[in-house]
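K.L.:
Pasting a predicted model and its sequence here:
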Amino acid sequence: MSTGTAGRARRIVMVAAAVALTAGVTTGCEGDDKAEGDAKKPVKESASATPPEATPSNGVPPEASDPPVPPDAERPSTGKTLTKAELTQAALVTGDVPNYVVTPMQGGEETGTEKADKPDCRPLAAVINGAPEPAASAAVYRTIVDKREEGNEKQTVVTTILTSHTGGSADAVLKSVRTAVEACAGGFTTHGGDGGASTYSEVKKLPTQKVGDDAIAYQVTGAVDGAKVPLVFHVVRRGATVATFYTANFVDAETPEIPAVLVQKQSAKLP
């Protein structure tokens, strides 16, 4: 994944980082554009509340972590294909999950244009673009940040995409992604509309929460200037709606985390 491609791959997450600034969360900077900032590996840290000597070596003070939350009992899905207005109503809002601020994604909802050279890997490129396939009939985009991380160099920035599908295509989204994760374990290459190429060296399945009617979590590993860049996705289907969660780590090669409570609460809120 070239430096230019990194910008395309992180388009959605980086717009989310801009939202974080308006919410009072300081964005740490890394890479060749300090003003842009980068999507960060989630770290539960509060520098103002925890003195350095009290912070564990991994930088995660225990009081800033999400408490264990028992799974919500999800009612049976209606199976309805939601309109954009209904998707908007179903999306998480600030207050649904303690400590997390939710905002509409700034800068519009433009999706990426990367196409995988290997047909089997095209579903993964579509998710990276922010446009899962088969194509949705409606979509809404949200940014979620942890307000406890104000002032930290690293911050949690998660983009959530809710998409509605018709004729059983929501089920096809999950099936195609699951097949692609297995088929593309050795990596794949994409080309964008501007002719730039991206190389992803590895795809691997991650532990997946049992939420919704179907779900899969996985990591796609790209690279910028030789440094590994892990992109993590959690894709959940509930009825005819697909919720895609996305975060990335442009700081180091460690796998970033999507807070489990966000996935759980969003899935439970879908009709």
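P.N.:
Right, received. Where do you want to start? Residues are numbered from 1 along each chain as shown.
K.L.:
switch to C-alpha atoms for all contacts and neighbour counts from now on
P.N.:
Will do.
K.L.:
Could you list the buried residues of stretch 135-143?
P.N.:
135-136, 138-143 (16 or more other CA atoms under 10 Å).
K.L.:
swap that for stretch 98-117, sorry
P.N.:
Of all the residues in stretch 98-117, those buried under the rule 16+ other CA under 10 Å are 100-106, 109, 111-116.
K.L.:
this is the comparison structure:
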Amino acid sequence: MALKAYRPMAVAAASAAAALMAAGCSGSSGGGDPEPMSAKRLNQASLGAKEVSGYQIERASAKSAAGAGTAEADRSDCQPLAALLGSSPKPKPTRSVVNTFARTGDGKDYEGLQGMVRVATYGKGGAKGTLADLRKAGENCESGFGMKTGEGEEQKFSAVQQLAAPKLGDESAAYRLVNTSEKAPSLVAVVRTGSTLSMFFVTSLTDPQRVEMPQDLLKAQVEKVQKAEKGHATAPSGGDVEHGDAGEAGDSQDS
């Protein structure tokens, strides 16, 4: 697995360590974001277990997915990237929902592909500021950085490569992170829709070097968030999310 910080999670197709947490920042914030979504609406904005063909999706909690505590980078300008990989983002979202996913089926496309999706809603410009700080860190830390997980484990990333951002939402960013010890890349993408961030972490068990961002999954999730932001959220289709230890709204946090 690309990131040792993450604890294994049960998904229908496989068990893996994969995570995407909210990218943290140390004070940047913009104005003009809509109000954060309610817990009910945020839950409705989350993908259902069989809502996207070819994927098995189930609910997880942030702590079970990413371990405990706050990850700390060895360089302050890289801290937003470290926070991206931890379970205690700063600033905290108003509330969030976390799902794991795994690619299913017999085809070789995306074989072994799996990861996590976190949908987090913010107040007071937090979504804009979080994404802005992540972009700065991506530019400043292209040569890599070291970090210590919330559980005290040392990790080293040899490169942070900017990828083509998804053409979704109001703005977005995407990166490829290479873990030195694992020698395997992981892909992350963050899409802002109003006051909400849809965050994706993707890895591959069978062929890490061929890992690709699942565009159909990204599109489906962002479209649900868009509907929720406009007040047109509906219950997950294709069956509700299978719940783990996270409760109705995942790791929902009220600020």
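P.N.:
Now that the structure is in, tell me what you want to look at. Nothing here was measured: the structure is a model prediction, and the numbers come from that model.
K.L.:
Just the buried residues of stretch 135-143 of the first structure: which are in strands?
P.N.:
By the criterion of DSSP state E, membership of these in strands covers 138-143.
K.L.:
Strands of the stretch 51-200 of the first structure, residue ranges please.
P.N.:
Per DSSP state E, counting those that start in this stretch, the stretch 51-200 of the first structure has strands spanning 100-104, 115-116, 138-146, 157-164, 188-191, 197-200. These are given in chain order.
K.L.:
and of those strands, who's closest to residue 245 of the first structure?
P.N.:
Nearest of the strands of the stretch 51-200 of the first structure to residue 245 of the first structure, taken as CA to CA: strand 157-164 at 4.6 Å.
K.L.:
Contact partners for residue 162 of the second structure?
P.N.:
Shown in contact with residue 162 of the second structure (CA atoms under 8 Å, 6 or more residues apart in numbering): 138, 173-176.
K.L.:
circling back to that earlier point, nearest to residue 231 of the first structure, of the buried residues of stretch 135-143 of the first structure?
P.N.:
Of all those, residue 231 of the first structure sits closest to residue 143, with 16.0 Å by CA to CA.
K.L.:
Run through the helices of the stretch 151-271 of the first structure in chain order.
P.N.:
Listed from the start of the chain, the stretch 151-271 of the first structure has helices (DSSP state H, counting those that start in this stretch) covering 169-183, 260-269.
K.L.:
will you turn those into JSON lines that also has distance to residue 253 of the first structure and mean neighbour count?
P.N.:
Supplementary listing: these in JSON lines, determined by distance: least, CA to CA, whole Å; neighbours: other CA atoms under 10 Å:
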{"stretch": "helix 169-183", "distance to residue 253 of the first structure": "20", "mean neighbour count": "19"}
{"stretch": "helix 260-269", "distance to residue 253 of the first structure": "21", "mean neighbour count": "20"}
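K.L.:
And those helices: which comes nearest residue 192 of the first structure?
P.N.:
Taking CA to CA, helix 169-183 is the member of these nearest to residue 192 of the first structure, at 19.2 Å.
K.L.:
dump the residue contacts of residue 211 of the second structure.
P.N.:
Going by CA under 8 Å, 6+ apart, residue 211 of the second structure touches 110, 113, 185-187, 202-204.
K.L.:
do you know how far the residue of the second structure positioned farthest from its centre is from residue 55 of the second structure?
P.N.:
Of all residues in the second structure, the one whose C-alpha sits farthest from the chain's mean C-alpha position, using CA atoms, centre = their mean, is residue 106 at 26.0 Å. Here the distance between residue 106 of the second structure and residue 55 of the second structure works out to 12 Å (CA to CA, to the nearest Å).
K.L.:
thinking again about what came up before, of all the helices of the stretch 151-271 of the first structure, which lies closest to residue 90 of the first structure?
P.N.:
Ranking the helices of the stretch 151-271 of the first structure by proximity to residue 90 of the first structure (CA to CA) places helix 260-269 first, at 5.9 Å.
K.L.:
Looking at the second structure, name the residue matched to residue 256 of the first structure.
P.N.:
In the second structure, the residue equivalent to residue 256 of the first structure is residue 211, according to TM-score structural alignment.
K.L.:
swap in residue 203 of the first structure?
P.N.:
Residue pairing (TM-score structural alignment): residue 203 of the first structure is matched to residue 160 of the second structure.
K.L.:
ok, the contacts of residue 162 of the second structure vs residue 222 of the second structure, which is closest?
P.N.:
Once CA to CA is applied, the member of those that ends up nearest residue 222 of the second structure is residue 173, at 13.6 Å.
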